[in-house]
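1. The sequence and its predicted three-dimensional model are supplied below.
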Amino acid sequence: MRADDVMTTEVYCVGPETSVKEVATLLLRRHVRGLPVVNADGTLAGMVTEADLLAIGCAPDPRRHARRDLIVAGMAADHVDASGRSEDRRIVAEIMSTPVVTARADADLADLARIMLSRHLTRLPILDDHNRLVGLVSRRDLVRLLARTDADIADDVRQVLVDWCAEVPPAISVVDGEVTLAGPAAALPDLLLALIRAIPGVIAVHVPAQPR
């Protein structure tokens, strides 16, 4: 399957000039851990996440460090520039993560899963050919595929066999996402077995040993 088969297309976004306070409120209200940041033309500018907010939202508490005056003073100085003005960041453009790992709408879901795992990402923005945001694929979207019913998986397996198998197809059964092929026609070509394994929700494909 492709990214555009499962991606969420109604994605709530914020602009680079959105206030940090507003973003924090939106994350809590919508029960999400991050939001895409898009420019006025729809192109992706970055991502703002809970981690970005934590980096600016946890200033040292002087009460906790009351006996460490020098350390507290040094930490406080780090938050003030030469003009004496506070360096607290106030808009998304100053705290968002960029550049962002993205994918195209026709990307293979297996590739997206590998990217998320290797980069420790919980979501991937999906862009069109003009680098405009068109959707978002999350880990939950991919996990949802594993929850497909055995009946739906069996229907997809039968369709693959009809489309690709010129001979009489083998008998199939699906239990907990594991596909078992049986009968004289179960010895399928590797390409056909790979197509069955690629069906969303398939955990494994079993082909009983054929008698000699």
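-> Everything's here; your move. Numbering: from 1, shown residues only.

2. all contacts plus neighbour counts: C-alpha atoms, from now on.
-> Will do.

3. and S19, what is it in contact with?
-> Taking CA atoms under 8 Å, 6 or more residues apart in numbering, we find S19 in contact with R90, I91, V92.

4. any idea which element V32 lies in?
-> Assigned by DSSP states H and E, V32 belongs to no helix or strand.

5. so how far is E17 from it?
-> V32 sits at a distance of 20 Å from E17 (criterion: CA to CA, to the nearest Å).

6. Over to I153?
-> Applying CA to CA, the value for I153 to E17 is 46 Å.

7. Between these two, which is the more surrounded one?
-> More crowded of I153 and E17, by other CA atoms under 10 Å: I153, with 23 against 13.

8. Correct me if wrong, but the more buried one is in a helix.
-> Yes. I153 forms part of a helix when assessed by DSSP: H, G, I helix; E, B strand; the rest coil.

9. That one and P200 touch, don't they?
-> Yes. The pair I153 / P200 is scored as a contact, 7.5 Å apart, by CA atoms under 8 Å.

10. My read is that A171 contacts L181, right?
-> Yes. With contacts counted by CA under 8 Å, A171 reaches L181, the gap being 5.7 Å.

11. more crowded one of these two?
-> Ranked by neighbour count (other CA under 10 Å), A171 and L181 place L181 first, with 20 against 13.

12. Could you tell me which residues within the helix or strand containing the more buried one count as buried?
-> If you go by DSSP H and E, L181 is part of strand 178-182. Across strand 178-182, burial judged by 16 or more other CA atoms under 10 Å covers E178, V179, T180, L181, A182.

13. let's bring in a second one:
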Amino acid sequence: MVKVSEYMTKKVDCLSPDNTVKDAIRFVKETGHDAFPVVVDGKLVGIVSVHDLVGKDENEKIGNIMTKREDMIVAKPDADIMDIGRLMFRTGFSKLPVVDDENNLVGIITNTDVIRSQIEKTTPEKLNKIVKTYENLGLKTRVERGYVSIDELKPTQSKVHEDELTGRMYELKKGLAEPIIAIKTKKSGYILIDGHHRAVAAYKLGIPKLDAYIIYIDTDKKLGIEKTAESQGLRTLKDIKIIDENNENSINTYTLKPKVNFD
């Protein structure tokens, strides 16, 4: 069993009940996220989304418009990530707060994380697990091998690591890189599922297309993973950030004066 804790994001952007709608809108612009857990002293008390902000007075307190904890669906760190994935698919939620037994916010899990949890190191295994994941959700698939233009790839990962990127550039120059994995639906472009470092490396090297396993999914609706990517401002490879260190082990909270600490 793969646990939620293995794939959840530990750096969580949060709001306080005392923040206002104006603060939340500013936070949306700063982070690119569309929903935020609401916490008090590290405890989850609610969640607010951009839909909750529409039409509200900018001075309205978040605590008055948020969905309260008792009405929320949450995940636990030890839960089976596929059980959470099925729950998200049935309910339509693209992300869920993760809390421990004391209701402390410890992370957030997204539908993107669920898909990534099925990806392992060997490409055939990656491919088969991704296909099986969508088939388990009731979608028809077919797989073809081909080439995909770099310009047509829509990323689902917001950042890549500089050291690994250097390695992928070397592999591409030597012709050693394995195929990427992309999803193609009836109305969407090519959604990049696995191979973000390879894709960014190809972009930096001026390589126009990459060898790919293409998973064709028989649906005219946007997949949750694509919606999540769009909510993060991910539309082309140019939107991916290149970082040289991992800073994902803290909680960022938008606070008012007096300062509220959610560490």
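-> Cool, the structure landed. As the structure is a prediction and not an experimental result, all values here were calculated from the model.

14. TM-score for the pair, please.
-> Overlay of the two chains. TM-score (TM-score structural alignment, normalised by the length of structure 1): 0.56; 130 aligned residues with a CA RMSD of 2.3 Å.

15. Would you check which pair of the buried residues of strand 178-182 of structure 1 lies furthest apart?
-> E178 and A182 (13.1 Å; CA to CA).

16. just the helices in structure 1 please.
-> Taking DSSP state H, the helices of structure 1 run over residues 3-6, 20-30, 50-57, 69-77, 109-119, 139-146, 150-164, 190-197.

17. Please identify the deepest-packed of those.
-> Stretch with highest mean neighbour count among the helices of structure 1: helix 3-6 (a mean of 18; mean count of other CA atoms under 10 Å).

18. Can you state the residues of structure 2 onto which it aligns?
-> Using TM-score structural alignment, helix 3-6 of structure 1 corresponds to residues 4-7 of structure 2.

19. residues making contact with that stretch?
-> Contact with stretch 4-7 of structure 2 is made by A75, K76, P77, D78, A79, D80, I81, I109, D113, V114, R116, S117, as judged by CA under 8 Å, 6+ apart.

20. if we go to 10 Å?
-> 75-85, 98, 106-110, 112-117 (CA atoms under 10 Å, 6 or more residues apart in numbering).

21. In structure 1, what range does stretch 184-195 of structure 2 match?
-> Going by TM-score structural alignment, stretch 184-195 of structure 2 lines up with nothing in structure 1.

22. What of stretch 75-88 of structure 2?
-> Aligned by TM-score structural alignment, stretch 75-88 of structure 2 corresponds to residues 103-116 of structure 1.

23. End to end on the matching stretch, go ahead and measure it.
-> 11 Å.

24. Same check on stretch 195-203 of structure 1?
-> Per CA to CA, stretch 195-203 of structure 1 runs 13 Å from first to last residue.

25. what's in contact with that stretch?
-> 1, 109-110, 142-150, 152-154, 156-161, 164, 174-179, 190-192, 204-205.

26. Apply 8 Å and report the result again.
-> For stretch 195-203 of structure 1, contacts defined as CA under 8 Å, 6+ apart pick out 1, 145-148, 153, 156-157, 160, 176-179, 204-205.

27. Also stretch 111-119 of structure 2?
-> Stretch 111-119 of structure 2 has contacts (CA under 8 Å, 6+ apart) with 2, 7-8, 81-82, 85, 88, 94-95, 125-127, 129-130, 133, 156, 193-194, 224-225, 228.

28. Please enumerate the strands of structure 2.
-> Per DSSP state E, structure 2 carries strands over the ranges 13-14, 35-40, 43-49, 67-68, 95-99, 105-110, 141-149, 153-154, 159-161, 180-184, 190-194, 209-217, 241-243, 252-253.

29. Can you name every helix or strand that the fourth one contacts?
-> What it means is strand 67-68 of structure 2. In terms of contacts (3 or more CA pairs under 8 Å, 6 or more residues apart in numbering; DSSP states H and E), strand 67-68 of structure 2 is packed against strand 43-49.

30. Superpose on structure 1 and give me the mean offset of the strand it packs on.
-> Superposing on structure 1 and averaging over aligned pairs (mean CA distance after the TM-score superposition for structure 1), strand 43-49 of structure 2 comes out at 0.7 Å.

31. correct me, but T253 of structure 2 touches C14?
-> Yes. Look at T253 of structure 2 against C14 with CA under 8 Å: they come within range, at 4.6 Å.

32. intersection of neighbour lists for the two?
-> By CA under 8 Å, 6+ apart, no residue touches both T253 of structure 2 and C14.

33. can you give me the angle the strand holding L181 of structure 1 makes with helix 190-197?
-> Interaxial angle of strand 178-182 of structure 1 relative to helix 190-197 (axes from the mean of the first three to the mean of the last three CA atoms, to 10 degrees): 140 degrees.
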